[in-house]
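> Would you be able to build a 3D model of this:
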Amino acid sequence: MKVLLSRKDTVKFLILSELMKRKDSSQRDIAKKLGITPQAVSEHFKELISEGLVKAVHRGYYEVTERGKEWLRENLFDLHSFAEDLIKKIYSDQVVAIAVGKIEEGDNVRFWIEDGYIYAKRDEKGNGVALISAEDGEDVLVKPTAGFELPKEKGEIIVVKVPDVVEGGSRKVNIEKLRELIWSRPKSIVVSVGVEALVASRKAGVEPIFFGGKAVCVEAAHMGSGVIVLCVENMLDDLLRTLIDEDLKFDIKEL
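Okay, the predicted model is just below:
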């Protein structure tokens, strides 16, 4: 992070940033904004001009050159990567949950996993503290203060076989029974593996998870979420091998 390790480069970065934000900024304006003396800013401008990063427009006013913009882009990218990594570190020990009831910042809360989702509610003897306020159903950031148990049971997986298109595809699926199955398990996610399965889901009035469906099925079940996965017959063996390898139990239905 050269721009943060060198005071000279830091000031250079700030001056170029101010010129990009306000092209009518004078040296005196920038000195006042950055809290340094006009003399110091003047010296920096001399170096910026000699390096080809800035050019004079008219007396007392300047603009960033293409070379200066490129220098700024490179350092902005470095700063962005640095900040992104740092933010991930800062929030790595915090949890984003779905609020159950209204939660105020600073409330003690209990958070837990249910059906694959993390929930939080006010509880004086809970295992976390709310870092922001949230209404019922909103996302809330929680700082854990005690242990957090993963779900003891894996999610139920129901595999619905869908014929290949040459065997009739979605036309051979009893859409009414499929709709009943989906509505009987409102908390289960619906996944489709194969185009025929996607079409069958849509006929039942559901837009399923399609891209990366197999991986989603596995992850959701491990987190305790129920899954209804519609799978085309020519892709069924691959899906079942994956579920068996992941030690996930499943039921197969033909509708």
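
> From now on I want contacts and neighbour counts done on CA atoms only, so please keep to that.
Fine.

> which residues of the chain fall in strands?
Assigned strands in the chain, in chain order: 54-58, 61-64, 95-99, 108-114, 117-122, 128-130, 139-144, 157-162, 189-193, 227-232, 250-254 (criterion: DSSP state E).

> counting contacts, what elements does the shortest one pack onto?
It stands for strand 128-130. Secondary-structure packing of strand 128-130 (3 or more Cα pairs under 8 Å, 6 or more residues apart in numbering; DSSP states H and E): strand 108-114, strand 139-144.

> Check the third one too.
With contacts defined as 3+ Cα pairs under 8 Å, 6+ apart, strand 95-99 has these neighbours: strand 117-122, strand 139-144.

> got the contact list for it?
With Cα atoms under 8 Å, 6 or more residues apart in numbering as the test, strand 95-99 has contacts from 111, 117-121, 134-144.

> Would you list the buried entries among those residues?
Burial of those was assessed by neighbour count (16 or more other Cα atoms under 10 Å); the buried members are 111, 118-121, 134, 139-144.

> Give the full set of residues in contact with residue 176.
residue 204 are the contacts of residue 176 under Cα under 8 Å, 6+ apart.

> Please repeat the previous calculation with a cut-off of 10 Å.
For residue 176, the contact set (Cα atoms under 10 Å, 6 or more residues apart in numbering) comprises 203-204, 255.

> Just want to check the distance between it and residue 160.
When Cα to Cα, to the nearest Å is applied, the distance between residue 176 and residue 160 equals 14 Å.

> Mutual contacts of the two, please.
Jointly contacting residue 176 and residue 160 under the rule Cα under 10 Å, 6+ apart are residue 255.

> Helices of the chain, start to end?
Under the criterion DSSP state H, helices of the chain are mapped to 2-5, 7-21, 27-34, 38-50, 66-91, 175-184, 195-203, 213-222, 236-245.

> now the other sequence, so there's something to compare against:
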Amino acid sequence: GAYAEVFADAKEGEDVTLINLGGEIDLVPKDVVIVKIPPIAEGGSRACDMEKIEEIFSQEFDRIGVLGTSARAITNYLNVYPDFEFATTEATCSAAEKGLRVLVFSVGKMTNRLINRLEKKGIIYCIEDVKKV
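This next block holds a predicted model:
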């Protein structure tokens, strides 16, 4: 385990300086769930199976990210503010490596870039295609 000493008193929720840090924290990477949204040219958020999206969203996630305007429309529909809206690919990888389960709503080719980065880093992921059939 890890250890440290607190340099000064602090109230709950305040930041505090730590000294004499040591040890290691074993982090267990978590998976990423990618909800693939059709591009606007294919209907965007209007072409999505919202029941399936709500079912996926009902799972437990530590962070939520968006890649693209249609993806942001989905989070608006779900009435949730995403944790990652900019630099989402990098933030997703970093969070997953630190043991946080991430849900990413992603549009079109942006999905491929995210997948490439996840594979390069060896992060487990699954893709949920939510386009109406």
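
> need the contacts of residue 176 of structure 1 in CSV with neighbour count and distance to residue 185 of structure 1, can you?
Rendered in CSV, the data for the contacts of residue 176 of structure 1 read as follows (neighbours: other Cα atoms under 10 Å; distance: Cα to Cα, whole Å):
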residue, neighbour count, distance to residue 185 of structure 1
203, 17, 18
204, 18, 14
255, 13, 16
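
> picking up where we left off before, so which of the helices and strands packed on strand 95-99 of structure 1 gets nearest residue 168 of structure 1?
Nearest to residue 168 of structure 1 among these is strand 117-122; the distance by Cα to Cα comes to 36.5 Å.

> ok now the closest one, how far from the chain's centre?
With Cα atoms, centre = their mean, to the nearest Å as the basis, the distance from the averaged C-alpha position of strand 117-122 of structure 1 to the chain average is 19 Å.

> Specify, as a residue range, where stretch 92-106 of structure 2 falls in structure 1.
Alignment note (TM-score structural alignment): stretch 92-106 of structure 2 is matched to residues 217-231 of structure 1.

> how about residue 46 of structure 2, what's its partner in structure 1?
In the superposition onto structure 1, residue 46 of structure 2 corresponds to residue 171 when matched by TM-score structural alignment.

> residue contacts, that match?
For residue 171 of structure 1, the contacting residues are 162-163, 165, 196, 199-200, 203, taking Cα under 10 Å, 6+ apart as the criterion.

> mind checking how far it is from residue 196 of structure 1?
With distances taken as Cα to Cα, residue 171 of structure 1 is found 9 Å from residue 196 of structure 1.

> which residues are in contact with both of those two?
Taking Cα under 10 Å, 6+ apart as the contact definition, residue 171 of structure 1 and residue 196 share the neighbouring residues 162-163, 165.

> what's the distance between the match of stretch 92-106 of structure 2 and the middle of its chain?
The chain centroid and the centroid of stretch 217-231 of structure 1 are separated by 20 Å under Cα atoms, centre = their mean.

> For it, measure first residue to last.
11 Å.

> How about stretch 59-66 of structure 2?
The first-to-last residue distance of stretch 59-66 of structure 2 comes to 17 Å (Cα to Cα).

> just stretch 26-39 of structure 2 next, same as before
Between where stretch 26-39 of structure 2 begins and where it ends, there is a gap of 39 Å, by Cα to Cα.

> So which bits of it are buried?
Buried residues in stretch 26-39 of structure 2 (16+ other Cα under 10 Å): 29-39.

> Just put the residues you listed in a markdown table and tack on distance to residue 88 of structure 2.
Converted to a markdown table, the buried residues of stretch 26-39 of structure 2 look like this (distance: Cα to Cα, whole Å):
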| residue | distance to residue 88 of structure 2 |
| --- | --- |
| 29 | 17 |
| 30 | 16 |
| 31 | 15 |
| 32 | 12 |
| 33 | 13 |
| 34 | 12 |
| 35 | 14 |
| 36 | 14 |
| 37 | 15 |
| 38 | 18 |
| 39 | 18 |
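
> Residue 61 of structure 2 and residue 118 of structure 2, how far apart?
Distance of residue 61 of structure 2 to residue 118 of structure 2, computed by Cα to Cα: 17 Å.

> what do you get for residue 86 of structure 2?
According to Cα to Cα, residue 86 of structure 2 and residue 118 of structure 2 sit 17 Å apart.

> who's more crowded, those two?
Taking residue 86 of structure 2 and residue 118 together and counting by other Cα atoms under 10 Å, residue 118 has the greater number of neighbours (20 against 13).

> among the helices and strands packed on strand 128-130 of structure 1, which is nearest residue 192 of structure 1?
Ranking these by their distance to residue 192 of structure 1 (criterion: Cα to Cα) puts strand 108-114 first, at 22.8 Å.

> which strands and helices sit next to the closest one?
strand 95-99, strand 117-122, strand 128-130, strand 139-144 (3 or more Cα pairs under 10 Å, 6 or more residues apart in numbering; DSSP states H and E).
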